[in-house]
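**Student:** Give me a model of this one.
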Amino acid sequence: MAGDRPGTSVNAWRPPVPGIAEVFHAHFTDYAYPAHTHDTWDLMILDDGSVDFALDRSRHGATGTATVLLLPPGVPHDGRTVTAAGFRKRNLYLDESVLPHRLTGRAVDAPILIDGPLRDRIHHLHVALRHPGDGFEAESRLSFVRERLRVHLDALRPRAPGREASRFAVALRELLDARTAAGVSLGEAASVLHADPTHLIRCFTRTYGLPPHAYLTGRRIERARRLLLDGHRPAEVAATVGFHDQAHLNRHFTRHVGTTPARYQRAGRDVPAPSFTKSRLL
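**Tutor:** Below you'll find the model as predicted:
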């Protein structure tokens, strides 16, 4: 599926495999997406090119087909192309049944894993996921991927306790999570939390690494992706997740995902056949 930018292609779908919320394949040649968070683990492999990204305010670069990126849930990250050729990537969004959220702190400090066998396991899982009838094989391969990811995470030392998150930041995040679709004005949030509006924004940004409005937009985009893959019309999705109209959804969705909601949805209905061969379980 072609995206809005020359040389861009995106494919996304929700597989019938427990633990995998979404499969996302993309080729970006000139693209930078804004800081946002996911409520799932983002497991990514590169098929070509280089990517530059920030995670929890630390910048990283990844190159090469032996590279595996594991970005934890709830932690802000961005990303951008490095060269004119861009990069090709394959992502799996994994829920807590695969990796528990308690391991997030360990993953923040070491998001890049140089592990050829793990990369091979993820590749063969992607192959199986392109065949709806191969759900049992995909579950089996996911099990091997999870096993090796746990080896990496268990080997990392727990992150040293840092400054406690501001109580205002935590309270505002809970308010935004509870009112993702309805939204809340800054004045109302300040009134509910008994805080100065400017102080509230500063506390949130200092604690979570992005301003409240960017966090709320990212949460809405996350929900929109799920609804689109479930077959809901973009106009309906826009209203459901809290955007003013479909044009408002289109603008933010394209910035975050690299393609329009309609094209993203069509990709989920027409997953192309794989061009590589399957292999035995590792």
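**Student:** going forward, measure contacts and count neighbours with C-alpha atoms only.
**Tutor:** Fine.
**Student:** Counting by contacts, list what the longest strand seen in the chain packs against.
**Tutor:** The strand spanning the most residues in the chain, taking DSSP state E as the definition, is strand 41-55. In terms of contacts (3 or more C-alpha pairs under 8 Å, 6 or more residues apart in numbering; DSSP states H and E), strand 41-55 is packed against strand 58-63, strand 67-71, strand 77-81, strand 87-94, helix 116-129.
**Student:** Tabulate these (TSV), appending distance to A155 and mean neighbour count.
**Tutor:** Listed next are the helices and strands packed on strand 41-55 as TSV, based on distance: least, C-alpha to C-alpha, whole Å; neighbours: other C-alpha atoms under 10 Å:
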stretch	distance to A155	mean neighbour count
strand 58-63	20	14
strand 67-71	15	21
strand 77-81	23	20
strand 87-94	20	22
helix 116-129	15	20
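**Student:** my guess is V68 meets R119, correct?
**Tutor:** Yes: between V68 and R119 there is a contact at 6.2 Å, judged by C-alpha atoms under 8 Å.
**Student:** Between these two, which contacts overlap?
**Tutor:** Counting by C-alpha atoms under 8 Å, 6 or more residues apart in numbering, the residues touching both V68 and R119 are I45.
**Student:** which residues in the stretch 101-250 of the chain form helices?
**Tutor:** 104-108, 116-129, 135-155, 167-178, 186-193, 197-208, 212-229, 234-241, 246-257 (DSSP state H, counting those that start in this stretch).
**Student:** by how many degrees do the fifth one and helix 212-229 diverge?
**Tutor:** Looking back up the chat, that one is helix 186-193. Angle of helix 186-193 versus helix 212-229, following axes from the mean of the first three to the mean of the last three C-alpha atoms, to 10 degrees, is 100 degrees.
**Student:** one more to put side by side:
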Amino acid sequence: MDGHADTVVLRPGIDGIAEVFHTHLRQHAYPMHTHRSWTLLIIDSGTVRYDLGRHEHGALDRTVTLLPPGVPHNGTPTTAQGLRKRVLYLEPEQIDTGLVGRAVDHPMFDDPLLRHRVHQLHGALFRQGDRPEAESRLELVSERLRQHLRGTVGPAAHPDDPGLAERLRDLLDARTVEGVPLAEAARTLHAHPAHLTRVFTRRFGMPPHQYLVGRRVDLARRLILEGRAPAHAAAVSGFYDQAHLNRHFTRILGLPPGHYARARRMGAPSRLSGASERP
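**Tutor:** As a prediction, this is how the structure comes out:
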């Protein structure tokens, strides 16, 4: 492969994702090969031609491609500028292996919502400290892929379990600082992770990871009001570091925590200059 400087490889430490791979291919053509994982591909520029299951396919920058584990495939960029792609290698159990045949027959999805969700997942994986967001976005992506492969994409209703969203909220409130992995929450509440995320989002208007971040920002805000330094507030509120707090604090409140701390000091009550004088 040429263009090594344009390649990024990440092992994110998220259950269900074996590897993240970003690269710019200019001339390299992949020979026939297989992966043990599901290969989830989006293209940022260029196009690629590939063979899968003895059929020729092509992938465009608006589509999502899912190549199943254990099935030989190749790949060749078809434009002069090469191919910029982002790939997620999903663990085999992330998608029912009984759907491999469907993926061989229909490996490409022209689905703007799915592509946007995959893009958001890549962003979360490369932001330090955003593991809860990455987990919930992975579940949404995986659910959409399963729906495509089963032919059930559409507005099918999913009945809510009364109180399920509230039970997850209580769990997040109890573990705001340390957090709770989505898979663990699903086991604790006896619900599928994707269903849990969907029910919570419908009930509270935001996904669980966004709720958890808001609770952490609220905790950091109270600590800063008590006079704690932003770095300390970040450490004890569950943020990866102060930069992680800065990003979310600014997004929610419109100013960084350092400015918030200075504004608090300027607005603090102080003695009047003549307070010690007799009336």
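**Student:** Just the TM-score for the two chains, thanks.
**Tutor:** The TM-score (TM-score structural alignment, normalised by the length of the second structure) is 0.53; 156 aligned residues with a C-alpha RMSD of 2.2 Å.
**Student:** Quick check: nearest residue in space to the residue nearest to the spatial centre of the second structure, chain neighbours excluded?
**Tutor:** The centroid of the second structure falls nearest to A134 when counting by C-alpha atoms, centre = their mean (2.8 Å). Once flanking residues are discounted, A134 of the second structure sits nearest to A124: 5.1 Å by C-alpha to C-alpha, 6 or more residues apart in numbering.
**Student:** Per the alignment, the one you found pairs with which residue of the first structure?
**Tutor:** Under the alignment (TM-score structural alignment), A124 of the second structure pairs with A128 of the first structure.
**Student:** related to what we said a few turns ago, identify the residue range in the second structure corresponding to the longest strand of the first structure.
**Tutor:** The aligned range for strand 41-55 of the first structure in the second structure is 38-52, by TM-score structural alignment.
**Student:** Can you list the buried residues in that stretch?
**Tutor:** 38-43, 45-48, 50-52 (16 or more other C-alpha atoms under 10 Å).
**Student:** quick one on the thing from earlier: tell me how far the residue nearest to A134 of the second structure lies from R221 of the second structure.
**Tutor:** Per C-alpha to C-alpha, to the nearest Å, A124 of the second structure is found 23 Å from R221 of the second structure.
**Student:** list the contacts for the match of A124 of the second structure?
**Tutor:** Here A128 of the first structure is in contact with 134-135, 137-138, 278 (C-alpha under 8 Å, 6+ apart).
**Student:** hmm, which of the residues you listed are common to the second structure?
**Tutor:** On the basis of both residues aligned by TM-score structural alignment, their matches' C-alpha atoms under 8 Å, what survives of the contacts of A128 of the first structure in the second structure is 134-135, 137-138.
**Student:** Just the buried ones among the residues you listed, please.
**Tutor:** Among those, those buried by neighbour count (16+ other C-alpha under 10 Å) are 135, 137-138.
**Student:** T104 of the first structure: which of those is nearest?
**Tutor:** A138 (24.4 Å; C-alpha to C-alpha).
**Student:** so which of the helices of the stretch 101-250 of the first structure gets nearest Y93 of the first structure?
**Tutor:** Across the helices of the stretch 101-250 of the first structure, closest to Y93 of the first structure is helix 212-229 (C-alpha to C-alpha), at 11.0 Å.
**Student:** measure the residue mapped onto E91 of the second structure from the first structure to T240 of the first structure for me?
**Tutor:** Aligned counterpart of E91 of the second structure in the first structure: D95 (TM-score structural alignment). Using C-alpha to C-alpha, one obtains 23 Å as the distance from D95 of the first structure to T240 of the first structure.
**Student:** three-state assignment of A18 of the second structure?
**Tutor:** Taking DSSP: H, G, I helix; E, B strand; the rest coil as the rule, one finds A18 of the second structure in the strand state.
**Student:** what number of residues lie near it?
**Tutor:** Neighbour count for A18 of the second structure, taken as other C-alpha atoms under 10 Å: 18.
**Student:** so what corresponds to it in the first structure?
**Tutor:** Matched across to the first structure, A18 of the second structure falls on A21, judged by TM-score structural alignment.
**Student:** so who does that match touch?
**Tutor:** Neighbour list for A21 of the first structure: 14-15, 40, 92-95 [criterion: C-alpha under 8 Å, 6+ apart].
**Student:** go on, H209 of the second structure?
**Tutor:** Contact analysis of H209 of the second structure by C-alpha under 8 Å, 6+ apart lists 132-133, 136.
**Student:** Quick check: F53 of the first structure vs L69 of the first structure, distance?
**Tutor:** 11 Å.
**Student:** same question, Y93 of the first structure
**Tutor:** Counting by C-alpha to C-alpha, the gap from Y93 of the first structure to L69 of the first structure is 12 Å.
**Student:** Show me whatever sits in contact with both of those two.
**Tutor:** Between them, Y93 of the first structure and L69 share these contacting residues under C-alpha under 8 Å, 6+ apart: 42-43.
**Student:** all strands of the stretch 101-250 of the second structure, in order?
**Tutor:** For the stretch 101-250 of the second structure, the strands defined by DSSP state E, counting those that start in this stretch occupy 108-109.
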